[in-house]
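*Asks:* Test case, fold it:
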Amino acid sequence: MIELRDLSIRYADDRPPELAHVDLHIEEGELALVIGRTGVGKSTLLGAINGLVPHFTGGRLSGNVVVAGMDTRDHPPREMADVVGRVGQDPVAGFVADTVEDELAYGMEQLGVAPATMRKRVEETLDLLGIAALRGRSLATLSGGQQQRVAIGSALVTAPRVLVLDEPTSALDPGSAEEVLAAITRLVHDLGTTVVMAEHRLERAVQYADSVIAMPGGGVVRSGDPATMMIDAPVAPPVVELGRLCSWTPLPLSVRDARRAARPLRGRLADPSPRARPAGDVALRAKGVTVQYRERVAVRDVTLQLAAGTVTALMGRNGSGKSSLLWSLQGSGPRSAGSVLVDGVETSGDAKRGSTSGPQIGLVPQTAADLLYLESVGEECAAAGPEARALLDHLAPGIDDGQHPRDLSEGQRLSLVLAIQLAGRPRVLLLDEPTRGLDYTAKALLTQQLDTLARDGHAVLVATHDVEFVAGLADRVVVLADGDVIADGPTADVVASSPIFAPQVAKVLAPQEFLTVRDVARALGDSRELG
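*Replies:* Predicted structure coming up:
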């Protein structure tokens, strides 16, 4: 179905190639998972499949990309629209209509699909992705996760033979991610759709893959069956890391396989030691916070305290009110009722870059690029202060000062915004889905930065769907549902027993409350052979 023949892509003569002499074959009806660190060229590889690279992005391409018998050299993206459906990292950038239903219908209208067929496909897609209740909603009023599901639906509804997905679950809560991946797998198995998917959250996707395409860097691309490729893959999910730690053969790719392999290990592990980060004084006090948009109540009478020296995770399904709560805490979002004090001072101000809203409270929004307005990475770092460049190099090394922020990958842009905000060292830091587009290494570096910030006496609140990130960082978890707080407690107490929010290691080693591979390694000490 897809053939890459001696493919090389270079954007500039003074930069190394994004892809170098790549030969790759993807069969019809195969789910191919593309993995690699942030910035290694995954998006470039995906963009080459439907000709966006280089027809739209520019650059120089040598070799051939042939999809369903069509060479992208001779067939620009518009001629392949009915063959290849694509969802990029930023779903909002691809929207052309105002409402969910209109967005789903738009692609079929351009292809001249009969009205009766259009209606049937729209209904099937709404049900497939669980978004029927959103059909009449304005796209601008949806949460990031809801927008991502609509974007996937707009690609699916045209019934393409090839579906290219760039981090399709990055903004989805765990339950929604499972539903979307189940729908994608159904397309592969039942309809023979070929899916090429780049994904950083491998704990969600690797078990469904028929093949893994690994990009270790330097333009190199390797492919093979998942079990073989994950042995030395540059990035790996927790179950694979646990298998490597315990020398399990074959390596498990799913929680089910890992639980079987872990039976001897569970019997020999002592209970995990509690985390030692001490809490300080209360830095932020929120009382009775309510956020209402016309008739819809997004946040209802929330009372919350954030202690200095701690990291709190804010979790909940898409549309539960997490972003609305963050904006109201920061002071620039609407607040229908309630009060928010940081060190005794009421929050107010705006979320423009450089503003910390008086009592030193910073917010990294879900669309991090909204805070970038200068012409180069170097200018952005210089405007933020002397620490920003060093922080960026730590989070995402290799980004040139001269690059325009809009030319960075989603993960690189997020790293830049995080560096800018962290450089100000705010008393309270609020982050909305900060791990979108970040690989495991970048997330580990971000964890270190936020841990350091907390240990220095700052309070951190992170709204996220990334359960593995929460397991490795958070002291406490607050769960929202329809604007109400339904759970609030220590991380292990809240997530370990949850079938949705539990990290992979917790599921593998239950009932013991281990959350991360690092916790297991610490417990094993010098007795790794016991696994």
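
*Asks:* CA atoms for contacts and neighbours, from now on please.
*Replies:* Will do.

*Asks:* residue contacts, the residue lying closest to residue 466 once chain neighbours are set aside?
*Replies:* Excluding the flanking residues, the one nearest residue 466 by Cα to Cα, 6 or more residues apart in numbering is residue 435, at 7.4 Å. Each residue near residue 435 by Cα atoms under 8 Å, 6 or more residues apart in numbering is listed here: 411, 443, 464, 466, 469.

*Asks:* The second one should be in a helix, yeah?
*Replies:* Yes: the assignment for residue 443 by DSSP: H, G, I helix; E, B strand; the rest coil puts it in a helix.

*Asks:* Grab the nearest non-local neighbour of it.
*Replies:* Nearest non-adjacent residue to residue 443 (Cα to Cα, 6+ apart): residue 435, at 6.5 Å.

*Asks:* this one as well, want them side by side:
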Amino acid sequence: MIRFENVSVTYEGAGEPAVRDVDFEVPEGELVLLVGPSGVGKSSVLGAVSGLVPHFTGGTLRGRVTVAGRDTRTHKPRELADVVGTVGQDPLSHFVTDTVEDELAYGMESLGLAPEVMRRRVEETLDLLGLADLRERPIAALSGGQRQRVAIGSVLTPHPKVLVLDEPTSALDPPAAEEVLAVLQRLVHDLGTTVLLAEHRLERVVHYADQIVLLPAPGARPVLGTPAEVMAVSPVCPPVVDLGRLAGWSPLPLTVRDARRRAGALRERLADAAPVDDRTPGPQAPGPRPRPATARRFLRRRPVPDSPAPHPPAAVASLAVHRGQVEALRRVDLTVTAGETVALMGRNGAGKSTLLAALVGLVEPARGSVRVGGAVPHRTAPRELVRRVGLVPQEPRDLLYADTVAAECAAADLDAGADPGSCRALVSELLPGVADETHPRDLSEGQRLALALAVVLTARPELLLLDEPTRGLDYAAKARLVTVLRGLAAEGHAIVLATHDVELAAELAHRVVILADGEVVADGPAADVVVASPSFAPQVTKVLAPQRWLTVAQVRKALS
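*Replies:* This is a model prediction of the structure:
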């Protein structure tokens, strides 16, 4: 169904191809997973299937890509629209209408389908993706995860033969991600749809794949094989595979169920050991605190005082927020102290992003109060507020305006009053190898997020807010992010992150707060909250239960 024949893609101004000598075939009716570190060209490979590369992106494509017998060099995207449906990393870029139902129907209108066919397919898709209650909602009022499901639904309704998806579950909570992946599996198994998708959260999707295509490094030839074969050699792998490598299991497990069947001996070895928490300690008593190397190297201005601040970095009391006619938050109480990392979790639309927006002053409370370091965010001047609180949004491009990475960094240093080079040093830590002259729009979604994080961190706010900070990041980039955030917490910065990434919460958070329908339904130490939750427990916890292990790193330390 999809055939790559020695395909290389080189963009204008680039010294090396983004992808080189890609040669593989995706048979009809299979789900093929494209994996590899950030920046190896996965989005370029996906774009070549739909014809976006090179017809819209520019550059030079050598070799040949055929889809259902059509050569993408001679067929532009509109001439492939009836056979290829594409959902990119940014769902907002797909939408052309205002409401959910209209968006689901738009693609079929473009193809001239009969009204009765359109109506039936819209209803089918609403049910498949759990969108029936949102059919009349404005797309602008949806959460990030809800928008992602609408974007997927909009390409399902024309019934394409091929679906191409770039990070389809990145903005979804665990239950919603399972629903979407179950739908994709049903399309593959029951309708013979061919699916090619790229995803960094391999723990969610690797066991659904029929084959995996690994791009191991920029410009390297791809490796094609079964999930077990590729995971044995892949530089990126989910925690359950990493645990299997550590334990020496062969073949490697791809699911929690497979791992639990083999974990008896490992549980016995760990029975007398206690998990060692390698995260930074939470709120600390007054007195000198050591500064970790990362924070000391890159964040030299305005050190956080050793004595406790008179006001906590964040204090929310009886907060209620309205978004139109919807009460997005109600009766929310939350205090975050210096040095504490709090993970906000919950299903899509639970109010996590709204709570972050209230903390940074983007929305005004309907009732209750919000204070950051004693200041009221929506009444504080931006130049003063940036010292107290910084937000990295779900869409990092909202913070990026300059034409090059170097210009973004220079502007961030100037706005924050930081030493020249402070922002660029953070970028080098989070994004090794990114050139100064690179345009932010040429970065991958994960790379743009890391650049936006560096811009916000340059001002060294007492309170750092992150909305889905690992969206688009591979495991190595996530590890670098964790290192930086741990260093900031050790210095006394408070961190609040809204995330669906249960592995990140298990590794980084001191506390987990779970929201549902705008209310706090759980608030406690990370180990207690995630271990008790079937939806938010990390893979290692599920494998080794009833023992209370959270991460592979904890198990590795115990065994050593």
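
*Asks:* circling back: so what corresponds to the residue nearest to residue 443 of structure 1 in structure 2?
*Replies:* When structure 2 is aligned by TM-score structural alignment, the residue opposite residue 435 of structure 1 is residue 470.

*Asks:* Could you count how many residues lie near residue 110 of structure 1?
*Replies:* Residue 110 of structure 1 has 10 neighbouring residues, counting by other Cα atoms under 10 Å.

*Asks:* Could you point out the helix or strand that follows whichever strand or helix holds it?
*Replies:* Taking DSSP states H and E as the criterion, residue 110 of structure 1 maps to helix 100-111. As assigned by DSSP H and E, the chain's next helix or strand after helix 100-111 of structure 1 is helix 115-128.

*Asks:* after that following helix comes which helix or strand?
*Replies:* Counting by DSSP H and E, what follows helix 115-128 of structure 1 is helix 144-156.

*Asks:* what's the distance between that next one and the middle of its chain?
*Replies:* Relative to its parent chain, helix 144-156 of structure 1 has a centroid offset of 14 Å by Cα atoms, centre = their mean, to the nearest Å.

*Asks:* That one vs structure 2, mean deviation?
*Replies:* Here the mean offset of helix 144-156 of structure 1 against structure 2 after fitting is 0.4 Å, by mean Cα distance after the TM-score superposition for structure 1.

*Asks:* just checking, what packs against the helix holding residue 110 of structure 1?
*Replies:* When contacts are defined as 3 or more Cα pairs under 8 Å, 6 or more residues apart in numbering; DSSP states H and E, helix 100-111 of structure 1 sits against helix 115-128, helix 144-156.

*Asks:* what's the most buried one of those helices?
*Replies:* Of these, the one with the most neighbours on average (mean count of other Cα atoms under 10 Å) is helix 144-156, at a mean of 24.

*Asks:* Leaving out sequence neighbours, find the closest residue to the residue nearest the centre of structure 2.
*Replies:* Centroid-nearest residue in structure 2, with Cα atoms, centre = their mean: residue 471, separated by 1.5 Å. The shortest distance from residue 471 of structure 2 to any non-neighbouring residue, by Cα to Cα, 6+ apart, is to residue 170 (5.5 Å).

*Asks:* before we move on, what SS does the one you found have?
*Replies:* Of the three states, residue 170 of structure 2 takes coil under three-state DSSP.

*Asks:* Enumerate every residue touching it.
*Replies:* Applying Cα under 8 Å, 6+ apart to residue 170 of structure 2 gives the contacts 199, 201, 471-472.

*Asks:* for residue 237 of structure 1, same thing?
*Replies:* By Cα under 8 Å, 6+ apart, residue 237 of structure 1 lies in contact with 201-203.

*Asks:* Tell me where the stretch 401-531 of structure 1 has helices.
*Replies:* Here the stretch 401-531 of structure 1 has its helices, by DSSP state H, counting those that start in this stretch, at 410-423, 440-455, 467-473, 491-495, 504-509, 517-524.
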